[in-house]
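> the following block contains a protein sequence and its predicted model.
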Amino acid sequence: MSNDAAATRDTVLIATELADARAATTFVAELLDSVSDTQFDADSLLLGWTRRHVVAHLAQNALAVGRLVTWAETGVETPMYESREVRDRDIDETALLAPAALLALFRSSAAALDAAWLALPESRWSHEVRGGQGRVVLASATLWMRTRELWVHGVDLNAGAGFDALPERMLRRTLGDVVASWPAGGIRLDLTGPTVESLGDQGGQASISGSLADLTGWATGRTRSGVSSPSGAVPDAPRWL
């Protein structure tokens, strides 16, 4: 492949992933539009977090991913978070904001990140940065990093959308990420539907069956609804993130 062809491919890929991030932002924004001020205090799907905490996390995550984009643009190391403790404190403090202020921060932080991506020179998308889990990735990976965060935490809002609301492509990519993070030798996932597929350890002693959406919900630790195991009891999924 010529350099020009490779550059064109990369440009198209980034444009596609930018569109995916915007679609995920819209997904969350529309869910939040359906939540009244008093409902922000209701529980999310995450233990110990209200909906306020989920929105606060998404706002702070946009700012954190934006710092990685700044790192890529300037070449000056700018971590997502100073520490896990600072991250958690920022989320807790942001969650105390009034609903209107919390929504405004979600929208403004998402818009600022979108603008930062648009302004990033083509040559800087291949600059290496370090994600929140310590893994070194290319700046282009920040697009999916943010997109996945939005889709999954949109479900966590517990505001009427389950994993079956996610596009199939997003489910497959998310589930693929989760399975890839598992230690070797353990679980096989059997996807039911028009065609039967298997993911994970094909020789695994444990197997879990379900639809793509239900398996993604189980694998991410959100729900056991819709999944089954030949052994009867469905085990907890290995910890993810």
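On my side now, so go ahead.

> okay, CA-based contacts and neighbour counts for the rest of this
OK.

> helix or strand right after the longest helix seen in the chain?
The longest helix of the chain (DSSP state H) is helix 3-33. Of the helices and strands lying after helix 3-33 in sequence (DSSP states H and E), the nearest is helix 51-74.

> how big is the angle separating the following helix or strand past that next one from helix 51-74?
Downstream of helix 51-74, the next assigned helix or strand under DSSP H and E is helix 84-94. Counting by axes from the mean of the first three to the mean of the last three CA atoms, to 10 degrees, helix 84-94 lies at 130 degrees to helix 51-74.

> show me what the next helix or strand after helix 84-94 is packed up against.
Next helix or strand after helix 84-94 toward the C-terminus (DSSP H and E): helix 99-119. Counting contacts by 3 or more CA pairs under 8 Å, 6 or more residues apart in numbering; DSSP states H and E, helix 99-119 is packed against helix 3-33, helix 51-74.

> and the last one with helix 99-119, angle?
Same thing as helix 51-74. Using the same axes, to 10 degrees: helix 51-74 against helix 99-119 is 20 degrees.

> in helix 51-74, what counts as buried?
By 16 or more other CA atoms under 10 Å, the buried positions in helix 51-74 come out as 51-73.

> what do you get for stretch 87-102?
Using 16+ other CA under 10 Å as the test for burial, stretch 87-102 gives 87, 91-92, 94-95, 99, 102.

> again with stretch 15-29
Result for stretch 15-29 [16+ other CA under 10 Å]: buried residues 17-18, 20-22, 24-25, 27-29.

> take the one below as the second:
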Amino acid sequence: MPINRLPFGDVVSAVREHTSLLLGTTIGFTEEDWALPTGLTGWTRSHVAAHLVEGARAMVRVIGELQEGVQSEMYGSRGEDRQAIELGAIAGGLALQIELDTSASELQELLPELDGDLREIRLRDGHHIPARHVPLARLSEVVLHHLDLDANFSASVLEPDIALGLLAFQVERIGHRDDYPPLRLVADEGYEGTVGRTVDPATFHGPAADLLAWLMRGVESSRIYRANDDGGD
């Protein structure tokens, strides 16, 4: 399923649903829980939360600029973003929870305005997306960073169509990069995509949600299997 065929309203609803799930996880964190490390080098759970806050604010800014007829990049410089995240991460758990909630709520109210908007937005890595895919970008970061929190959340809770859309979104975003091994991903639900520039990619099959978590975060799954070298399964 190409990402441009994923119903816009379904994505916006999924952003709301998965933001709620993430907030339901973080509301139970103690100050000690917030300080625990994550799989992201040098980042604690507080850093992940601060990054999500900054991500929501950046998208709110971009939507506002689109309303004014201005096209811009999604994020600022890496140095500016790093500083904002470091400052946000030193806030207490309650302050982080409030910022997560309020920034996400503000963004959620604006996302419906992007329906059908094909103006391009430039992401930091140079990849461009149409404005109507901003909700998909937000959903992706909410789901992946929920995984990073290492708090008993699994990508398997994703609806199949949403998992397919997120997998296709990420494959399209990183597919041209040569820092990924050559991989051909075949989702059980009916999607096929390739990452890495090298020829003869290794082929892996599995549910879209499992492939997404494995590709983006290295989460192993017994439901992912490699095709035989002779082309058979």
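Right, received. Where do you want to start? Given the structure is predicted, the values throughout are model-derived calculations rather than measurements.

> just give the TM-score of the two.
Superposed pair, TM-score by TM-score structural alignment, normalised by the length of structure 2: 0.78. Supporting alignment: 216 aligned residues with a CA RMSD of 3.1 Å.

> returning to that earlier point: and of the buried residues of stretch 87-102 of structure 1, the nearest to G186 of structure 1?
The shortest approach to G186 of structure 1 among the buried residues of stretch 87-102 of structure 1 belongs to R87, at 32.3 Å (CA to CA).

> quick one: the longest helix of structure 1 to helix 51-74, angle?
Angle, helix 3-33 of structure 1 to helix 51-74, by the same axes, to 10 degrees: 160 degrees.

> by contact count, what packs against helix 3-33 of structure 1?
helix 99-119, helix 141-156.

> returning to what we had before: tabulate the helices and strands packed on helix 99-119 of structure 1 (TSV), appending distance to Q205 of structure 1.
Below are those laid out as TSV (distance: least, CA to CA, whole Å):
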stretch	distance to Q205 of structure 1
helix 3-33	36
helix 51-74	35
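
> out of those, which is closest to Q39 of structure 1?
Proximity to Q39 of structure 1 (CA to CA) singles out helix 51-74 among those, at 7.9 Å.

> what's the closest one packed up against?
Looks like helix 51-74 of structure 1 contacts helix 84-94, helix 99-119, strand 128-130, helix 141-156 (3+ CA pairs under 8 Å, 6+ apart).

> and it, which stretch of structure 2?
The alignment of helix 51-74 of structure 1 onto structure 2 (TM-score structural alignment) spans residues 45-68.

> could you do stretch 105-114 of structure 1 as well?
Taking TM-score structural alignment, stretch 105-114 of structure 1 hits residues 99-108 over in structure 2.

> how far is that stretch from where the chain is centred?
16 Å (CA atoms, centre = their mean, to the nearest Å).

> how about it: buried residues?
Across stretch 99-108 of structure 2, burial judged by 16+ other CA under 10 Å covers 99-101, 103-104, 107-108.

> with stretch 214-233 of structure 2 instead?
Neighbour count says stretch 214-233 of structure 2 has 215, 224 buried, by 16+ other CA under 10 Å.

> pretty sure T30 of structure 2 contacts L94?
No: when contacts are counted by CA atoms under 8 Å, T30 of structure 2 is not listed as touching L94 (9.2 Å).

> out of the buried residues of stretch 99-108 of structure 2, who's nearest P7 of structure 2?
Out of those, the member with the shortest distance to P7 of structure 2 (by CA to CA) is Q108, at 16.4 Å.

> distance check, the closest one against I98 of structure 2.
Q108 of structure 2 sits 15 Å away from I98 of structure 2, going by CA to CA, to the nearest Å.

> show me the contacts for R173 of structure 2.
R173 of structure 2 is in contact with H127, counting by CA atoms under 8 Å, 6 or more residues apart in numbering.

> how about L123 of structure 2?
Counting by CA under 8 Å, 6+ apart, L123 of structure 2 touches 73-75, 129.
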